[in-house]
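> no sequence for this one, just the structure:
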């Protein structure tokens, strides 16, 4: 879809994009912002407040991306802003330890049962890269299992295409990623227990770890089956491999203790990001003490970062986690998200549009596919052209959804029934067209 299917003129965004195209590849600093999945010109944002985004043309949108997940409390929450301002009054970066790093670490360890020790980094990609290196360093093995449709950041060894069987090693799917960087990655189908068993039967003594999104958000929302979770534990424990839960998106989002607390998972290593920084760039990885003690300088697995534990980011993260514990929004988020899911379901059904709704907590995807969706093989058959029309129809009615069929939307604590019901009404209008 190359033509702009929006019916609203946004000259400010058009001019801003033209300027950006001359300065940045594709005019953006992350491809998720380029509207490649829906066509048209990206909308440039001027400011945000609560449940709303405001573009450079003065249009207001109900925001369901929340900076791709971090803004669980909504934009510009007073307590988070105040924490950042207090930290800012002291300085922006020191390159030396601060007590704020320990406070955020304590809050992470308190919330996530599987984490005894944690290392702060600056992004989710950095967290997963470090976790994979740690798993290989700890086990002394090379192979890593990942699942098609699960995104773990732009790490070379994880940017691989799906293999057709458990014995197929991954092939690079990005120029610049060498065959050598990806040859130790096995790519399997999510929720496919038989394929997982086959992989361990063939390579079990060489597999350092298995990394997965415990609830997938990067092929649309897909939840793990009970059988799949049980197999992950059984096979990694039997073969001495580590289980890595990538909770960059789900951590503190679907539950305070992460998706692992909802699905009874016991990962050896967990990666975190997004919410853990309260809207500022922070990532983290943590796990059992005996594993984390292998990270330099306690151990020999190298990982470092000049801006790791940045004082502004740790202040925002600690304030967010404090609020999530002391004033938990999860019951309300569940009610609002359930209301939105039911409304979108009814709108699509009434319009006779083939669809399925997938939701875990405040993460939700309306798939333009009759379903069920258990893996990338099924998700990839969704009607992306219809999604593009749906996206722009909502955008023109003041509702900002993720600009891809394969991204989750997020409900925040700043949303109310007013925003939810307005979104449902807009969806009814669009889906009838």
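Great, that's in hand. On a predicted model such as this, the values are computed, not experimentally measured, just so you know.

> make it CA atoms for all contacts and neighbour counts henceforth
Noted.

> next, the buried residues of stretch 181-200.
For stretch 181-200, a neighbour-count test (16 or more other Cα atoms under 10 Å) marks 181-193, 195-197, 199-200 as buried.

> which residues touch it?
Contact with stretch 181-200 is made by 142-149, 156-172, 207, 224-225, 227-228, 231, 235, 239, 374-377, as judged by Cα atoms under 8 Å, 6 or more residues apart in numbering.

> which ChimeraX command selects the buried ones in those?
Listed next is the ChimeraX selection for buried residues among those, using 16+ other Cα under 10 Å:
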select :142,143,144,145,146,147,148,149,156,157,158,159,160,161,162,163,166,167,169,170,171,172,207,224,228,231,235,239,374,375,376
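
> so which of the contacts of stretch 181-200 sit within helices?
Under the assignment DSSP state H, the contacts of stretch 181-200 contribute 227-228, 231, 235, 239, 376-377 to helices.

> where exactly do the strands run in the stretch 251-400 of the chain?
Ranges of strands in the stretch 251-400 of the chain, per DSSP state E, counting those that start in this stretch, are 269-272, 283-287, 356-360, 363-367, 399-400.

> residue 31 is nearest to which of those strands?
strand 399-400 (17.2 Å; Cα to Cα).

> which SSE is immediately downstream of that closest one?
Heading C-terminal from strand 399-400, the first helix or strand you meet, by DSSP states H and E, is strand 409-410.

> show me the helices in this structure, by range?
Using DSSP H, the helices of the chain run over 11-21, 78-88, 99-111, 124-139, 179-182, 193-203, 226-239, 259-262, 289-292, 311-326, 330-350, 376-379, 384-395, 417-431.

> looking at those, which is closest to residue 406?
Of these, nearest to residue 406 by Cα to Cα is helix 376-379, at 7.9 Å.

> so what touches that closest one?
Contacts for helix 376-379 (Cα under 8 Å, 6+ apart): 148-149, 189-190, 219-220, 367, 369, 371-373, 406.

> could you dump these to TSV with distance to residue 41?
Listed next are the contacts of helix 376-379 as TSV, based on distance: Cα to Cα, whole Å:
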residue	distance to residue 41
148	29
149	26
189	34
190	33
219	23
220	23
367	23
369	26
371	30
372	32
373	30
406	19
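
> got another one to weigh against that:
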């Protein structure tokens, strides 16, 4: 028995499902999860000592690769001063100033410890600011596991949402309306019906949790126009795509300013850190200035701030994003050619350092289209690549990530492995 298998069996005795986040369990692809012991650059090694090219990057934060020496040095320099204070530090001001500089829509920002905290708090703030209850979200967009966000579409357009998790009361879910991503007509109908009740619209402008799906410019412009028209708060959830698709996030790519933005992953440099921020007049409603309460013992933790601040400084190097996008595009183009040569239905897309792989003929634009993909073929491809030492996301419904450590040799090795994997699918 492999050490990975031994660890998985041991873990299941004390941890539900043997993992601390569901996708890690390999339930959708089958097989045994890999228990990771160490990482460096674009690689990590499992408990059996096998090396993998890593394309999840801790689900996005490792934009510089693992254990970047300058980030490591920044963390080591603050460790000796203390792990947590529960009191303000100058470094918190520095990272807030950096975020506000890089994301022009953010005038003030509040640090938290996770993306779920960021989205949950932003929605509470939007409701407190507008004195309204209803929110709109979009099918396939994941905004963390707060109750009001674990909701799927109702049985028909404009019906109440239905909980997607046990433990979410229907009384909470009824305040959430779920619409189809990239569907402007549905959006307009929802505002016509409920406009005066809508506190906020929350959206991933580049979705990463139904695989990579880009919003259309028409869709995001319609969101901005309707929120302006009805006085609703537009929230961009850029926990995943923020600082991933561009230095100013997806809002820079699309040229649209949200009222609030949720950030995470990259701003922690691999440490537990996230944030939400936006217009000064909205942020003024947060305690201690206003009546919307939000707090956290580890918010602005000095170690997490040190890692995040150094990461934000390093990604501002000249040509960083041009080079990152080039390598990501090289990967998806190479995979697409390999699939075409093997005559396997396949398409791929990328933006910045994010990418999506789809076992279907064309790039999808909604959750319903994503569901038309061949998940059995994806699962076989995933395991073939895993055997070849390439670790993609263990789900057909997750985006992938490239770091600045993924050089030409690593991309070429990945594409070479994929040729064998696609050939086995065609056999």
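Thanks, I have it. Every value quoted in this text rests on a predicted model; they were computed, and no experiment measured them.

> drop the TM-score for these two in here.
The TM-score (TM-score structural alignment, normalised by the length of structure 2) is 0.98; 424 aligned residues with a Cα RMSD of 1.0 Å.

> from the contacts of helix 376-379 of structure 1, pick the one nearest residue 301 of structure 1.
Of all those, residue 301 of structure 1 sits closest to residue 148, with 27.5 Å by Cα to Cα.

> which position in structure 2 pairs with that closest one?
Alignment note (TM-score structural alignment): residue 148 of structure 1 maps to residue 139 of structure 2.

> distance check, that match against residue 270 of structure 2.
28 Å (Cα to Cα, to the nearest Å).

> for residue 38 of structure 1, which non-adjacent residue is spatially closest?
What sits nearest to residue 38 of structure 1 in space, not counting adjacent residues and going by Cα to Cα, 6 or more residues apart in numbering, is residue 388, at 4.3 Å.

> hmm, that neighbour is touching residue 36, no?
No. Residue 388 of structure 1 is beyond contact range of residue 36, at 9.8 Å (criterion: Cα atoms under 8 Å).

> please identify which of those two sits among more neighbours.
Neighbour count, other Cα atoms under 10 Å: between residue 388 of structure 1 and residue 36, residue 388 has more, with 24 against 17.

> okay, and the common contacts of residue 388 and residue 36 of structure 1?
Counting by Cα under 8 Å, 6+ apart, the contacts common to residue 388 of structure 1 and residue 36 are 403-404.

> where's the residue most central in space within structure 2 relative to residue 226 of structure 2, distance?
Ranked by distance to the mean C-alpha position of structure 2 (Cα atoms, centre = their mean), the top residue is residue 240 at 2.6 Å. Distance, residue 240 of structure 2 to residue 226 of structure 2, using Cα to Cα: 25 Å.

> what about the residue mapped onto residue 405 of structure 1 from structure 2, how many neighbours?
Matched to structure 2 by TM-score structural alignment, residue 405 of structure 1 sits across from residue 396. Residue 396 of structure 2 has 26 neighbours, counted by other Cα under 10 Å.

> check contacts around residue 396 of structure 2.
Applying Cα under 8 Å, 6+ apart, we find residue 396 of structure 2 in contact with 211, 357-358, 375, 378-379.

> redo the residues you listed as JSON lines? Include distance to residue 281 of structure 2.
Shown next, in JSON lines, are those (distance: Cα to Cα, whole Å):
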{"residue": "211", "distance to residue 281 of structure 2": "35"}
{"residue": "357", "distance to residue 281 of structure 2": "41"}
{"residue": "358", "distance to residue 281 of structure 2": "42"}
{"residue": "375", "distance to residue 281 of structure 2": "46"}
{"residue": "378", "distance to residue 281 of structure 2": "47"}
{"residue": "379", "distance to residue 281 of structure 2": "48"}
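
> out of the residues you listed, who's nearest residue 33 of structure 2?
The shortest approach to residue 33 of structure 2 among the contacts of residue 396 of structure 2 belongs to residue 379, at 13.6 Å (Cα to Cα).

> residue 195 of structure 2 -> structure 1?
Residue pairing (TM-score structural alignment): residue 195 of structure 2 is matched to residue 204 of structure 1.

> now its match. Nearest residue, chain neighbours left out?
Closest residue to residue 204 of structure 1 apart from its sequence neighbours, by Cα to Cα, 6+ apart: residue 239 at 5.7 Å.

> trace that neighbour over to structure 2, please.
Mapped onto structure 2 by TM-score structural alignment, residue 239 of structure 1 lines up with residue 230.

> give me the number of residues near the equivalent of residue 302 of structure 2 over in structure 1?
Matched across to structure 1, residue 302 of structure 2 falls on residue 311, judged by TM-score structural alignment. Other residues lying near residue 311 of structure 1 total 24 when counted by other Cα under 10 Å.

> contacting residues for residue 311 of structure 1?
Going by Cα under 8 Å, 6+ apart, residue 311 of structure 1 touches 87, 91-93, 98, 100-101.

> in CSV: these, plus neighbour count and distance to residue 324 of structure 1.
Below are the contacts of residue 311 of structure 1 laid out as CSV (neighbours: other Cα atoms under 10 Å; distance: Cα to Cα, whole Å):
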residue, neighbour count, distance to residue 324 of structure 1
87, 20, 20
91, 10, 26
92, 13, 25
93, 15, 26
98, 13, 23
100, 19, 18
101, 20, 18
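
> can you redo these as JSON lines with distance to residue 20 of structure 1?
Below are the contacts of residue 311 of structure 1 laid out as JSON lines (distance: Cα to Cα, whole Å):
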{"residue": "87", "distance to residue 20 of structure 1": "32"}
{"residue": "91", "distance to residue 20 of structure 1": "31"}
{"residue": "92", "distance to residue 20 of structure 1": "27"}
{"residue": "93", "distance to residue 20 of structure 1": "28"}
{"residue": "98", "distance to residue 20 of structure 1": "37"}
{"residue": "100", "distance to residue 20 of structure 1": "36"}
{"residue": "101", "distance to residue 20 of structure 1": "35"}
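
> widest-spaced pair of the residues you listed?
91 and 101 (14.5 Å).

> go through stretch 373-391 of structure 1 and flag the buried ones.
For stretch 373-391 of structure 1, burial by neighbour count (16+ other Cα under 10 Å) applies to 373-376, 379-380, 382-384, 387-391.

> what residue in structure 1 is paired with residue 353 of structure 2?
Using TM-score structural alignment, residue 353 of structure 2 lines up with residue 362 in structure 1.

> burial count for that match?
Residue 362 of structure 1, neighbours per other Cα under 10 Å, totals 27.

> ok, it to residue 250 of structure 1 distance?
Distance of residue 362 of structure 1 to residue 250 of structure 1, computed by Cα to Cα: 10 Å.

> hang on, residue 125 of structure 2 packs against residue 287?
No. Assessed by Cα under 8 Å, residue 125 of structure 2 is found out of contact with residue 287, at 10.0 Å.

> hang on, the earlier thing: which position in structure 1 aligns with the residue nearest to the centre of structure 2?
So residue 240 of structure 2 corresponds to residue 249, using TM-score structural alignment.
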